[in-house]
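Student: any chance you could fold what I've pasted below:
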Amino acid sequence: MMNAAGITKEKIRKNVLGSVFLTIFLDLVGFGMFIPVIPLVARRFGASDSEAVAVASLYSLGTLLAVAILGRLSDSMGRKKLLLGTVAVSTVAQVLTGLAQSYPILLAVRFIAGMASGNISVAQACISDVTTPQERGKSMALIGIAFGLGFSLGPAIGALISLLFPNESLLGIGIAAAVLNLFNLIVVARRLPETHHGLAGPEMRDLITHVKQASESKKDEQITGVWWQDFRHLVQDKGFRIVLLLGFLQVFGFIGVESVLSLMLNDAFMITEQRQQYYAFMYIGFMLVLVNGGLTRPLIQRMGEVRTLNLGQLLLGITMIALPLVAPSLPLLYLFLFTLAAGSGLSNPSISSLTSRLAPNHMQGFALGTSQTLGALARIVGPATFGVLYQSMGGGRSLFVSAGLMLLGWIVAVLGLQSTHKRFMAEKVAGA
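Tutor: I've put the predicted structure just below:
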């Protein structure tokens, strides 16, 4: 039976995980709400089609520049301050997006919004602060659930607001997104304690002690203050280098599907109605939620992060080969959209958990921020790369390149992370 101290620790942990989930979820809802209207608004401002697509790339560029910086700052300034600050900036950016009256202003405010969304590295650091290495994989799956929910609900909400306010859709979405951010700001301010072990208050002491004891094999050193020296320290670990590579390949390969899927739905599967395309994206999002909520956690607990990652990458590789080949069959399309969601839902939390477990305690924010930086870089160069491939390779066959990247990652993980898997499983047995 849990004593009073155990109940308090569990309550604090739930508050932290709930606040982190809400922050990421509302970030993704806010981003997704603009997906249906931003390209059309950019066109109205005189932008070409390529310039309209560039709005999303600039958003990712802002995230790229911010994730490592924010993660590193949270290692010295604390997690809560950074989350409050970035949510406040995001609130302002959403309002300014709604008020934008020209293409350059639209670019600028979406770039700022992208920088604010770099707080995902801070959110991940919060999770690592309050979870033991054995619990971390299950808790990181919350990020996948938040992504899935935000990705599925965001475009639907944005489309609904566009229908209700056809003449002021951008402003309506901007205000709605800002209201959600204000709610998030209140929740974080009231419910999220500071989780950084060196800056947390007395209410966190028991939980921090518990987590540090469970992670005592990692030395609690000080960051050097020079990012490239800290990075060099991180990549001395072979497993960490491999996980960084896998994270990049995962995002770069998956973005190949994400960036051309709407084109494939139109060209290969004959889904020309925009509303029907939204259904396909929402289906992926809901399947991500189901996989992360019902499958990822028990699999990581049973098989470990490495084996779960292997399974996810194999599913993604098979899916990306199959999708161009099964067109125009709609039943097979939805079957492989499920395996797409399953592969992503298994791989992403595993990579996040491995990144955290292989990094020293004092560099959690920096390590997770570095991983997110590489992911953001992949999101910038990926759409342009696969857009060219889609055009030059005759459509959906461009996904074969994505499949090759996923299968390459699968081979690297199977061969390169065996010792990491054995070590973590031995730690699990020892801690049982």
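
Student: from here on, contacts and neighbour counts on C-alpha atoms
Tutor: Noted.

Student: what sits against the residue lying closest to residue 403 once chain neighbours are set aside?
Tutor: Leaving aside its chain neighbours, residue 403 sits nearest to residue 317 (4.3 Å; criterion: C-alpha to C-alpha, 6 or more residues apart in numbering). For residue 317, the contacting residues are 402, 403, 404, 405, 406, 407, by C-alpha atoms under 8 Å, 6 or more residues apart in numbering.

Student: Throw those residues into JSON lines and include neighbour count, secondary structure and distance to residue 262, thanks.
Tutor: Formatted as JSON lines, the contacts of residue 317 follow (neighbours: other C-alpha atoms under 10 Å; DSSP: H, G, I helix; E, B strand; the rest coil; distance: C-alpha to C-alpha, whole Å):
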{"residue": "402", "neighbour count": "26", "secondary structure": "helix", "distance to residue 262": "16"}
{"residue": "403", "neighbour count": "25", "secondary structure": "helix", "distance to residue 262": "18"}
{"residue": "404", "neighbour count": "17", "secondary structure": "helix", "distance to residue 262": "21"}
{"residue": "405", "neighbour count": "23", "secondary structure": "helix", "distance to residue 262": "21"}
{"residue": "406", "neighbour count": "29", "secondary structure": "helix", "distance to residue 262": "21"}
{"residue": "407", "neighbour count": "21", "secondary structure": "helix", "distance to residue 262": "23"}
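
Student: what's next to stretch 22-37, contact-wise?
Tutor: Contacts of stretch 22-37 (C-alpha under 8 Å, 6+ apart): 87, 94, 117, 120, 123, 143, 146-147, 149-159, 162, 169-170, 173, 177, 180-181, 184.

Student: which secondary structure elements does the helix or strand hosting residue 75 contact?
Tutor: Assessed by DSSP states H and E, residue 75 sits inside helix 49-77. Applying 3 or more C-alpha pairs under 8 Å, 6 or more residues apart in numbering; DSSP states H and E, we find helix 49-77 packed against helix 38-44, helix 79-99, helix 103-116, helix 120-130, helix 364-392.

Student: and the ones you listed: which comes nearest residue 51?
Tutor: Among the helices and strands packed on helix 49-77, helix 38-44 comes nearest to residue 51, with 7.7 Å by C-alpha to C-alpha.

Student: alongside the first, I'd like the structure of this one:
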Amino acid sequence: MKKSPLVILLLTVMLDLIGFGIVLPLLPTYAKDLGASPFMIGLIAAIFSIMQFIFSPLWGKLSDKIGRRPVMLISIFVTALSYLIFSQSDTILLLIFARGLSGVGSANIAAAQAYITDVTDSKSRSGAMGMIGAAFGVGFIIGPLVGGLLKHNYGIEMVGYVASALIFFDFILAVFFLPESNKQAKKFHIGMFSGKSEASGSANSSSSSFLKEKITEYVDGLKLTFSSKPLALLMIANYIFTFAIVNMQVASILLWKEYFLASDQEIGYIFAYVGFFSVIVQGGLIRQLIKKLGEHKLFLWGHIFTFAGVFFVPFIPQDTLFTYGLLILLCFAIGTSLVAPINLSMISLYSYKQKQGQILGLSQSVNSFARIMGPFSGSVLYGMNFHAPYIVAGLLTIIGTFIAFALFKYKIEALEPVAEAESI
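Tutor: Coordinates of the predicted model:
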């Protein structure tokens, strides 16, 4: 196995996520400065996830046809263009368009994961996939720091320019150093994005049936999942936990800015602080804890820590954001870093044999739906009362805690009804 293509791929993913992290913490307050209503702020936050949900499987499927390299190149270029448009977004409609276009480009994660499966064997694949998770953490440490510094000192235009330049550098790296990994794909030559019409035509002709196909897969996946009580509980926990976190993320940025009077630069520090401890937990500590305590106990404690990390945020005194607030956010970083990966791990462990891919795919879809709906809820609730998003998030994590308790009665190794799964 050649390691260099994987290194270049992970570098491009990390640069992409740093660009994402530069812009993300500034969006809600900038949208509000443009006159956006709570609903519109929710839409601006959600449009990225909506486009990712639509285009992620399309990019993945297209990469099977024409190759990973052209899909990665085109999507990276689209992302760089979106940040350039963002730098000039002086109206709400233009800001929505820029974020939607960014979601289209950043949906290349499916193609990136497919690239990893092409260049790794079964033994090294999990580690390589884990590196993508680490790239997310690095992006959320470096990106917000840079974004807050740029916005504070040079304005929103410079934020867009730097993010665009970073992603365009990512594009140049991929052009020169990222080889094609899918040897079975139809040839697709990229000079200035010119390709064989046969490949693109084939992709376009299948697009009409793709939606029906995905709906059928989704319904079948739900039937399969809800035929098992622990799987059903985990899938419900996945949705409500993701919804709870996204529900309060948009509200948090507004709260830090308006109630705690934090600057854009200080908000960047907060994001980097949470990202730093998330990387520590997910980068190795979680494996040791699983060996010592097991998935069930960690899943429970993750929800308890997360409750402490979301519910109490708006109730601390205004001048304690960087004292009591940091302690609460430490709980948030620990809790979310435990719950999300353990939920995915437990879904995999409880899944029917030979059906893991389908069930894990459904889990990603459920997660995406929560990321689409959460920003609307958080923005509207914040507009009603700034305590509301955190109270709702806290209540949802309590429900997740009860689900975690309920899962203790189901032994992981006892769940293997393969024949039942096949009959559904």
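
Student: which of the contacts of residue 317 of the first structure sits closest to residue 6 of the first structure?
Tutor: residue 406 (41.8 Å).

Student: re earlier: most neighbours per residue, which of the helices and strands packed on helix 49-77 of the first structure?
Tutor: helix 120-130 (a mean of 28; mean count of other C-alpha atoms under 10 Å).

Student: ok, and what's touching that one?
Tutor: 13, 16-17, 20, 23-24, 67-68, 70-71, 74, 79, 82-83, 136, 139-140, 195-197, 207-208, 211, 356, 364-366, 368-369, 372.

Student: and what of stretch 317-333 of the second structure?
Tutor: Residues contacting stretch 317-333 of the second structure (C-alpha under 8 Å, 6+ apart): 259-260, 274-275, 277-278, 305-310, 312-313, 316.

Student: which of those residues fall in helices?
Tutor: Here DSSP state H is the test, and those give 274, 275, 277, 278, 305, 306, 307, 308, 309, 310 as lying in helices.

Student: can you select the buried ones from those in ChimeraX?
Tutor: In ChimeraX syntax, the buried subset of those is picked out as below (16 or more other C-alpha atoms under 10 Å):
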select :274,275,277,278,305,306,307,308,309,310
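
Student: output the ones in helices among the contacts of stretch 317-333 of the second structure as CSV; include the columns distance to residue 411 of the second structure.
Tutor: CSV is the format used below for those (distance: C-alpha to C-alpha, whole Å):
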residue, distance to residue 411 of the second structure
274, 33
275, 33
277, 31
278, 28
305, 24
306, 25
307, 26
308, 28
309, 29
310, 30
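
Student: make TSV from the contacts of residue 317 of the first structure and add distance to residue 53 of the first structure to it.
Tutor: Below are the contacts of residue 317 of the first structure laid out as TSV (distance: C-alpha to C-alpha, whole Å):
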residue	distance to residue 53 of the first structure
402	20
403	24
404	26
405	24
406	25
407	28
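
Student: what is the nearest of those to residue 382 of the first structure?
Tutor: Among the contacts of residue 317 of the first structure, and counting by C-alpha to C-alpha, the member closest to residue 382 of the first structure is residue 402, at 10.2 Å.

Student: can you tell me the closest non-neighbouring residue to the closest one?
Tutor: Nearest to residue 402 of the first structure is residue 253, by C-alpha to C-alpha, 6+ apart, at 4.4 Å.

Student: how far away is the one you found from residue 353 of the first structure?
Tutor: Residue 253 of the first structure sits 20 Å away from residue 353 of the first structure, going by C-alpha to C-alpha, to the nearest Å.

Student: residue 308 of the first structure too?
Tutor: Taking C-alpha to C-alpha as the criterion, residue 308 of the first structure is separated from residue 353 of the first structure by 11 Å.

Student: now swap in residue 207 of the first structure and tell me
Tutor: Residue 207 of the first structure sits 19 Å away from residue 353 of the first structure, going by C-alpha to C-alpha.

Student: ditto for residue 8 of the first structure
Tutor: 25 Å.

Student: then residue 124 of the first structure?
Tutor: 9 Å.

Student: which residues do these two both contact?
Tutor: Going by C-alpha under 8 Å, 6+ apart, residues that sit against residue 124 of the first structure and also against residue 353 are residue 140.

Student: who's in contact with the closest residue to residue 53 of the first structure other than its chain neighbours?
Tutor: The shortest distance from residue 53 of the first structure to any non-neighbouring residue, by C-alpha to C-alpha, 6+ apart, is to residue 39 (6.5 Å). The contact partners of residue 39 of the first structure, by C-alpha under 8 Å, 6+ apart, come to 49, 52, 53, 55.

Student: what's the answer for residue 143 of the first structure, then?
Tutor: Residue 143 of the first structure sits next to 21, 24, 349 when contact means C-alpha under 8 Å, 6+ apart.
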